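Trainee: Let me see the structure of the following:
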Amino acid sequence: MEIHHFEYGWITPTLSYALSVLGSLLGLTCAVRVREATTQAQRAWWLMLAAWAIGGTAIWSMHFMAMLGFSVVGSRSGTTWR
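Mentor: Here you go, the predicted model:
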């Protein structure tokens, strides 16, 4: 089997990179709010949001978008055979 890393061209790696940068900025923004929080509940909330933004938005969505650009020739992918 042969793997094509850029099945849709440069759009998937570019979008993947943009999602990782935006998710990281969102996580860092939430982490800054942890220092400004006045109560323990607010600190926990902002820290949880920061972790979710970096782990869920930045890392997971970046990998998901990047994997959409992969194609394996000779395997079943949806309804097409190559």
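Trainee: use CA for all of it now, contacts and neighbours both
Mentor: Will do.
Trainee: And the strands in the protein, which stretches?
Mentor: Shown for the chain, the strands assigned by DSSP state E span residues 2-4, 71-73.
Trainee: Distance to L49 and mean neighbour count for the ones you listed - can I get that in TSV?
Mentor: Listed next are those as TSV, based on distance: least, Cα to Cα, whole Å; neighbours: other Cα atoms under 10 Å:
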stretch	distance to L49	mean neighbour count
strand 2-4	36	10
strand 71-73	34	15
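Trainee: Which one, of those strands, ends up nearest to R43?
Mentor: Nearest to R43, of all the strands of the chain, is strand 71-73, at 43.2 Å by Cα to Cα.
Trainee: Does anything pack onto that closest one? Which helices or strands?
Mentor: Judged by 3 or more Cα pairs under 8 Å, 6 or more residues apart in numbering; DSSP states H and E, the packing partners of strand 71-73 are strand 2-4.
Trainee: and for comparison, fold this next one:
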Amino acid sequence: MPFTIELDNKAQKDLGDLDPLTRSWILEKIRILEDKPFFIDGKKKKKLKGYEKLYELKIPPYRVIYLIEGQKVIIKRIIHRKELYRSIRQL
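Mentor: Alright, predicted model coming up:
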């Protein structure tokens, strides 16, 4: 059974701040999470160190921060890798 993808308000704003080409590229990559949010490219996804419920999808140079609740994948942030830890402290 596929997972449902939801973007919270901050993730929607993050996505809206990107140029159209980057936005569509990231949305395409996020769709991977519908089938296997725990496994990507055959590797088990690890939780972000120090953040019990958060996972990270790497789409260089961006990071998609998400959590899984039941059959929902909730995208919390879509941020440049340089801003990663500063931004997730605010979640």
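Trainee: Can you calculate the TM-score here?
Mentor: Aligned and superposed, the two chains score 0.31 in TM-score terms (TM-score structural alignment, normalised by the length of structure 1); 42 aligned residues with a Cα RMSD of 3.3 Å.
Trainee: okay, the strands of structure 1 in TSV with distance to A18 of structure 1 next?
Mentor: Formatted as TSV, the strands of structure 1 follow (distance: least, Cα to Cα, whole Å):
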stretch	distance to A18 of structure 1
strand 2-4	21
strand 71-73	21
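Trainee: Quick check: next helix or strand after the top helix by length along structure 2?
Mentor: The residue-count maximum for a helix in structure 2 (DSSP state H) belongs to helix 20-30. Moving toward the C-terminus from helix 20-30 of structure 2, the next helix or strand (DSSP states H and E) is strand 39-40.
Trainee: For S87 of structure 2, grab the count of nearby residues.
Mentor: By the criterion of other Cα atoms under 10 Å, S87 of structure 2 has 14 neighbours.
Trainee: try V64 of structure 2
Mentor: 22.
Trainee: As a check, name the ranges of all strands in structure 2.
Mentor: Using DSSP E, strands in structure 2 cover 4-7, 39-40, 43-44, 55-59, 62-69, 72-80.
Trainee: Could you single out the most deeply buried of the ones you listed?
Mentor: strand 72-80 (a mean of 21; mean count of other Cα atoms under 10 Å).
Trainee: Remind me what that one packs against, helices and strands.
Mentor: For strand 72-80 of structure 2, the packing partners by 3+ Cα pairs under 8 Å, 6+ apart come out as strand 4-7, helix 9-16, strand 62-69.
Trainee: ok, now how distant is the residue nearest to V72 of structure 1 when sequence neighbours are not counted from L15 of structure 1?
Mentor: Distances taken as Cα to Cα, 6 or more residues apart in numbering place I3 nearest to V72 of structure 1, at 4.5 Å, with adjacent residues excluded. Between I3 of structure 1 and L15 of structure 1 the computed distance is 20 Å (Cα to Cα, to the nearest Å).
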